[in-house]
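Colleague: return atomic coordinates for the entry below.
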Amino acid sequence: MILNTRFLARRQLQRLEDRGYKMLSAVEMEQFFLNRTTLEPLFHEADYNSTLILHKHENLLFDMQDKLTESGIEVTSVKVELSPGQFEFTLEPKFGIECADMAFRCREALIEVGLQHDVQVTFMPKIGAKIFPAGAHYNHSLWTLGHECAFYDAEDPDKMSDVARYWIGGIQKHACAMTAVVCPTVNCYHRLHRPWTLSHNGWIIASRVHTFRMKVGEPGSTYLENRLPSSASNPYLVMAATIAAGVDGIQNKIEPVTGEGLEELPHSLDEALTLLEADEVLVEALGKDFVQMFCGIKRELEIEKLKDVCITEDREEDFEMERKMYLMTP
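Modeller: Down below sits the predicted model:
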């Protein structure tokens, strides 16, 4: 029985390498900074990209940046996001398992350094009503072992290769089942099917209106942004599920779908778990034992305990129940 999520990601990376590819990827990590005593957001302004808010909290942010750097965690940018108390840390793209390793370590480091400043850092995706949720967008591209971008084709009108298209097709095919592991908590589903949020498995070039966004340019700036993972996601499982779905697309030359071919994303964790159990490709990639245990734990220890939560509405009493479960403070 293999339950180590890092091993699962490494196994999928090996599948890629066996086919002549390696993965370059990075994570955009969003999280909420709360006052450790009151659990109120560290700031109440909702001012996207505000330099004033950065200035007000520069001692904390500089300390975090310095300690992350000392730990070998490369942060390319820090910015204020859309909600009170919400920051985004963007990590340097890395090949192979190093991306997931860096994201995992960064999460732990932000929590630890935050506590030294009496700040509770939480990766709970939605901490309250009228709060824009937090994600962990997974930006990635495939490269040949000869270090050429496999997603780029200079002759194509969109500069996209067939490999990129098949990869997207595979991810679209498995997106609904993948949701279970990249949106792994009940709270995550307040983030879906809302205005300005994700609702289906669509893809598009450049625009932010779909779940999967292809960015094209020169070889080094051509990549796919998987916007589905929430801030609560395990970076190793995000990597493993993304590769498994994409490889299926390449193997079977699955064309991307648009319009009437799109599927709605799951509306609840329970629905997503059922879809995961029925997806043979993802079950094989993650392991039948892992999927069985993952789904059992989620149903018994989380869904059952939060069975009174209404996902379709943003009721403050629901968030109060969820905060008691997810905002566990040291």
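Colleague: C-alpha from now on. contacts and neighbour counts both.
Modeller: Fine.
Colleague: with adjacent residues omitted, what lies nearest to P93?
Modeller: A26 (4.4 Å; C-alpha to C-alpha, 6 or more residues apart in numbering).
Colleague: all strands of the stretch 101-250 of the chain, in order?
Modeller: 119-122, 136-144, 203-205, 212-215, 223-226 (DSSP state E, counting those that start in this stretch).
Colleague: tell me the buried residues in the fourth one?
Modeller: Residues of strand 212-215 classed as buried by neighbour count (16 or more other C-alpha atoms under 10 Å): F212, R213, M214, K215.
Colleague: tell me the centre residue of this structure?
Modeller: Residue closest to the mean C-alpha point of the chain, counted by C-alpha atoms, centre = their mean, is P229 at 2.6 Å.
Colleague: and the helices in this structure?
Modeller: For the chain, the helices defined by DSSP state H occupy 5-18, 51-56, 58-70, 98-116, 162-182, 235-252, 269-278, 280-286, 288-298, 316-326.
Colleague: deepest-packed of those helices, please.
Modeller: helix 162-182 (a mean of 26; mean count of other C-alpha atoms under 10 Å).
Colleague: next one: that helix to chain centre, how far?
Modeller: 14 Å (C-alpha atoms, centre = their mean, to the nearest Å).
Colleague: okay, the angle between that helix and helix 288-298?
Modeller: For helix 162-182 against helix 288-298, the angle by axes from the mean of the first three to the mean of the last three C-alpha atoms, to 10 degrees is 40 degrees.
Colleague: mind putting the helices of the chain into JSON lines with distance to A150?
Modeller: JSON lines is the format used below for the helices of the chain (distance: least, C-alpha to C-alpha, whole Å):
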{"stretch": "helix 5-18", "distance to A150": "12"}
{"stretch": "helix 51-56", "distance to A150": "37"}
{"stretch": "helix 58-70", "distance to A150": "31"}
{"stretch": "helix 98-116", "distance to A150": "19"}
{"stretch": "helix 162-182", "distance to A150": "7"}
{"stretch": "helix 235-252", "distance to A150": "12"}
{"stretch": "helix 269-278", "distance to A150": "28"}
{"stretch": "helix 280-286", "distance to A150": "22"}
{"stretch": "helix 288-298", "distance to A150": "31"}
{"stretch": "helix 316-326", "distance to A150": "40"}
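Colleague: I have a second one here; can you model it like the first so I can compare?
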Amino acid sequence: MAKDWTATLPDAARAYLENRRLDEVECIISDLPGIARGKAVPAAKFARQDYFHLPDSIFYQTITGDWGEAAGDEGFIERDMILKPDMSTASAAPWTGDWTLQVIHDAYDRNDDPIPFSPRNVLKRVVDLYHKQGWKPIVAPEMEFFLVARNLDPAKKIEPMMGRSGRPAAARQAYSMTAVDEFGPVIDDIYDFAEAQGFEIDGITQEGGAGQLEINLRHGNPVKLADEVFFFKRLIREAALRHDCFATFMAKPIAEEPGSAMHIHHSVADLETGKNIFSGPNGGDTDAFFTFIGGLQTHLPGVIAVMAPYVNSYRRYVRDNAAPINLEWGRDNRTTGIRIPISGPDARRIENRLTGMDANPYLAMAASLAAGYLGMMNETRAEPQFRGDAYDGDEAIPRDLWSALDLFDAATDMHEILGPEFARVYSIVKRTEYEGFLSVISPWEREHLLLNV
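Modeller: Sure thing, here's the model as predicted:
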């Protein structure tokens, strides 16, 4: 690391450190679930290092801390990876007690090749495929989450956080500014943390659930936006903890409330001209527009296991409950899995409404972009536009994780885009998680089966 490395930090990071002494740097990387893993090092030591090591086994670990048998032919030897900082990601950790920066790292092997099952590398791989075709993929994610009461007992149901009024119904009014005000102190900290980190929030709204909020981010480079979602999950959790509540990104934390999605808006620009390839010279829909949709309709079933990665994820896909159950597409129609928002030709985009907020943002964006890429490359035409209420139609997506993983394992065309080694490791880790779930007897089983069967 150069001696004056702080002079080249992003503007927001330099502003955060102005007239202050940097104490610590958190060197982090996303694992498969999206948990930040890494090391915290003194700033002086970070200035002297160009990389650090972590074992590749961090990508074999499940959300419960168990291990998938995904190490390959050499066995579970926990080979060290070389983790190199991407200094463009350096941002404040404003909730810490001292002056701390976070820096996202990329994972390489000893031959300087990207680790194929590192989520950020998977997304970079897909973005590179677009670039090779002269295309620039653009995304804009929407993040839904709940603020809930502190919950220290897994056997206890999750309850919404009580806002200023003390009435949960007050926080269930979609798009209500009064409902947003219920959580004003938490939202104020979210804004303050985001500003310190240099993130631009496009807006915060109250969603349909009690204590459910949505944050929209400005459109941009997929890797940069995935970094921001990765950072935002931690930021929001920290803001909530300051006010004696939890922020949860579970797809369906409360049975009676709607689930939380991470809708992903897509557009594609020509690398040379910067023009949106979904719009023609006269502003009409292009072949690329229809084949991108066709790719989503054809290939999303094979990657639902990436967009809905846990057993709880499938509780979100409920008919007539603000979550899609189909792969239809429609214009300004929120009942379809693929929605075309109202926009002018330059901003024409395609919204994938299937992804849950519990998904790893790098992997979810990679999978969605990969499906659209295959559609454009294979010239897969979209089905006719759906008109009306798509919930009246048949379900077109798997309803449980095991079925989704079977489809994922069979989606070899998607494996080639995302990386065969990633697909192998991901399937093993997710099946290990599922087997762990099956080993637990639930309260429902004890209540209804103990004395009745």
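Colleague: kindly provide the TM-score of these chains.
Modeller: Superposed pair, TM-score by TM-score structural alignment, normalised by the length of the first structure: 0.88. Supporting alignment: 311 aligned residues with a C-alpha RMSD of 2.3 Å.
Colleague: identify the farthest-apart pair in the buried residues of strand 212-215 of the first structure.
Modeller: Using C-alpha to C-alpha, the pair of those lying farthest apart is F212 and K215, separated by 9.9 Å.
Colleague: please identify every residue contacting each of these two.
Modeller: Common neighbours of F212 of the first structure and K215 are listed as L224, E225 (criterion: C-alpha atoms under 8 Å, 6 or more residues apart in numbering).
Colleague: circling back to that earlier point, OK, contacts around the residue nearest to P93 of the first structure?
Modeller: Contacts of A26 of the first structure (C-alpha under 8 Å, 6+ apart): T90, L91, E92, P93, K94, C99, Y138, N139, H140.
Colleague: export those as TSV, with columns for distance to V75 of the first structure.
Modeller: Converted to TSV, the contacts of A26 of the first structure look like this (distance: C-alpha to C-alpha, whole Å):
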residue	distance to V75 of the first structure
T90	6
L91	5
E92	6
P93	10
K94	12
C99	12
Y138	15
N139	14
H140	16
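Colleague: returning to that earlier point: looking at the helices of the first structure, which is nearest to L82 of the first structure?
Modeller: Among the helices of the first structure, helix 51-56 sits nearest to L82 of the first structure (C-alpha to C-alpha), with 12.1 Å.
Colleague: what's the matching range in the second structure for that closest one?
Modeller: Using TM-score structural alignment, the residues of the second structure aligned to helix 51-56 of the first structure are 177-182.
Colleague: the matching stretch against the first structure, how far on average?
Modeller: Stretch 177-182 of the second structure, aligned to the first structure and superposed, deviates on average by 1.8 Å (mean C-alpha distance after the TM-score superposition for the first structure).
Colleague: closest one to E70 of the first structure out of the buried residues of strand 212-215 of the first structure, please.
Modeller: Taking the buried residues of strand 212-215 of the first structure together and measuring to E70 of the first structure by C-alpha to C-alpha, the closest member is K215, at 31.4 Å.
Colleague: the longest strand anywhere in the first structure against the second structure, how far on average?
Modeller: Ranked by residue count, the top strand of the first structure under DSSP state E comes out as strand 21-35. Compared with the second structure after fitting, strand 21-35 of the first structure deviates on average by 0.9 Å (mean C-alpha distance after the TM-score superposition for the first structure).
Colleague: in that strand, which residues are buried?
Modeller: So for strand 21-35 of the first structure, counting by 16+ other C-alpha under 10 Å, buried means 21-35.
Colleague: what does stretch 306-322 of the second structure give?
Modeller: Taking 16+ other C-alpha under 10 Å as the criterion, stretch 306-322 of the second structure shows 306-319, 322 as buried.
Colleague: of these, closest to A15 of the second structure?
Modeller: Nearest to A15 of the second structure among those, with distances taken as C-alpha to C-alpha, is M307, at 35.9 Å.
Colleague: for the alignment partner in the second structure of P229 of the first structure, give me its contacts.
Modeller: Aligning on TM-score structural alignment places P229 of the first structure opposite T355 in the second structure. Residues near T355 of the second structure by C-alpha under 8 Å, 6+ apart: A261, M262, H263, I264, I304, M307, A308, A364.
Colleague: could you do Y108 of the second structure as well?
Modeller: Counted by C-alpha under 8 Å, 6+ apart, Y108 of the second structure has contacts M81, I82, L83, K84, P114, I115.
Colleague: how about Y310 of the second structure, what's its match in the first structure?
Modeller: Checking TM-score structural alignment: Y310 of the second structure goes with T185.
Colleague: quick one: its match from R105 of the first structure, how far?
Modeller: Separation of T185 of the first structure from R105 of the first structure (C-alpha to C-alpha, to the nearest Å): 20 Å.
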